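1. Sequence unavailable; structure follows:
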């Protein structure tokens, strides 16, 4: 795409669309596009940290750096129960629902306090145990696997450091976290989108 066409495309975006794309979909952009984004942000009088979110998506990170970014999330109140005393972490809830020849399975991350993470995994275990078996053939095969995955992930809900689910979530959302690291309200919105 020609650089003038790219510039025109960014000019036509609404503020919210520009912010969303810049903080979530900027990975792999050509270097000259960052100048266009910066000019558009300045022209609209938007927060320049949004550009930092785009740049953050185009860097490589060590585990220590991802852990550092995850601390911005760990120190927030729980998005489910509003608990502020325990550090947040992550879990994946694995669910299977079946009906005769149809089996639907899903894995969904949740960022919350350890008690809410346990409840999320327990709910997924119960739901899968009750509704997973009834599909032929996949329900019968997937149900025990997904129950096992919930028990496995539940073991990491109470570890002292950021677990693998939180680190993965942090890396996936690093542009937003970098852009909003000084805005607890915006960071809270990021993790609230991942409530079960």
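-> Sure thing, it's come through. Given the structure is predicted, the values throughout are model-derived calculations rather than measurements.
2. only C-alpha atoms for contact and neighbour calcs from this point on.
-> Will do.
3. in what helix or strand does residue 106 lie?
-> strand 102-112 (DSSP states H and E).
4. One more: residue 95?
-> strand 89-99.
5. Pull out the buried positions in that strand.
-> The neighbour-count check on strand 89-99 (16 or more other Cα atoms under 10 Å) flags 89, 90, 91, 92, 93, 94, 95, 96, 97, 98 as buried.
6. Can you get me a residue count around residue 135?
-> 21 (other Cα atoms under 10 Å).
7. same thing with residue 132?
-> 27.
8. For it, give me its contacts.
-> Each residue near residue 132 by Cα atoms under 8 Å, 6 or more residues apart in numbering is listed here: 95, 96, 97, 98, 103, 139, 140, 142, 143.
9. one more structure, for comparison:
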């Protein structure tokens, strides 16, 4: 592990764009003493001081009752798909699509009501069933993916808890800076649902 002196020396060598990127996108996983180095470097370079506010917001995680209340508030937003105000859950879907010369597989997470989430899972299974077999790799992946998504119906609550907790962790900075009003929660849920696409080829 690098000493703080080594880290401070490294940060001094980084260009401004690297420091800004660390502040915006990587600060959450840094140790407290490294965060101090980062904030010192932002100040020394006279970069936008809002970066320090962002680092502070992003690294002040939600714990205990505060986390529980936030997750409950997320769960009782309008469903972003059907717009019904009912309990929302985190759903995970997998799809495999094959072509003669290649295969694409994707894993998506969405926050939806139970009805829309189950429909999304069934649609993903159907897409995989009809389009997944048409390459060597797809022929191997397709049955595994179908069985995995089907079995996941037995663990909806457990998977939902994981996805919702990860959502809170990933968006901590946004919640701290912009609050947890319904409009903010709704916008961040829609953004998550539209942006999550972990495809591999």
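-> Received the coordinates, thanks. Not measured: the values here are computed from a predicted model.
10. For the two chains, what TM-score is obtained?
-> In this superposition the chains share a TM-score of 0.69, using TM-score structural alignment, normalised by the length of the first structure; 181 aligned residues with a Cα RMSD of 3.9 Å.
11. if we can go back for a sec, the strand holding residue 95 of the first structure versus strand 102-112: what angle between them?
-> Orientation of strand 89-99 of the first structure against strand 102-112 (axes from the mean of the first three to the mean of the last three Cα atoms, to 10 degrees) gives an angle of 160 degrees.
12. Would you mind getting the average deviation of strand 89-99 of the first structure from the second structure?
-> On superposition with the second structure, the mean distance recorded for strand 89-99 of the first structure (mean Cα distance after the TM-score superposition for the first structure) is 0.6 Å.
13. what span of the second structure lines up against that strand?
-> Under TM-score structural alignment, strand 89-99 of the first structure corresponds to residues 89-99 of the second structure.
14. And the contacts of the matching stretch?
-> 75, 103-114, 117, 120-121, 124-125, 127-128, 131-135, 138, 141-142, 145, 149, 156-157, 159-164.
15. Which single helix of the second structure contains the most residues?
-> helix 114-131 (DSSP state H).
16. if I look at residue 114 of the first structure, how far off is residue 84 of the first structure?
-> 12 Å (Cα to Cα, to the nearest Å).
17. ok, the two, which is more surrounded?
-> Shown here are residue 114 of the first structure and residue 84; by other Cα under 10 Å, residue 114 has more neighbours (21 against 14).
18. I'd guessed the more buried one sits against residue 88; true?
-> Yes: here residue 114 of the first structure reaches residue 88: they are 6.8 Å apart, a contact under Cα atoms under 8 Å.
19. what about the helices in the first structure?
-> Per DSSP H, the first structure carries helices over the ranges 3-12, 15-24, 31-43, 49-56, 63-74, 114-131, 138-154, 164-172, 174-180, 184-192.
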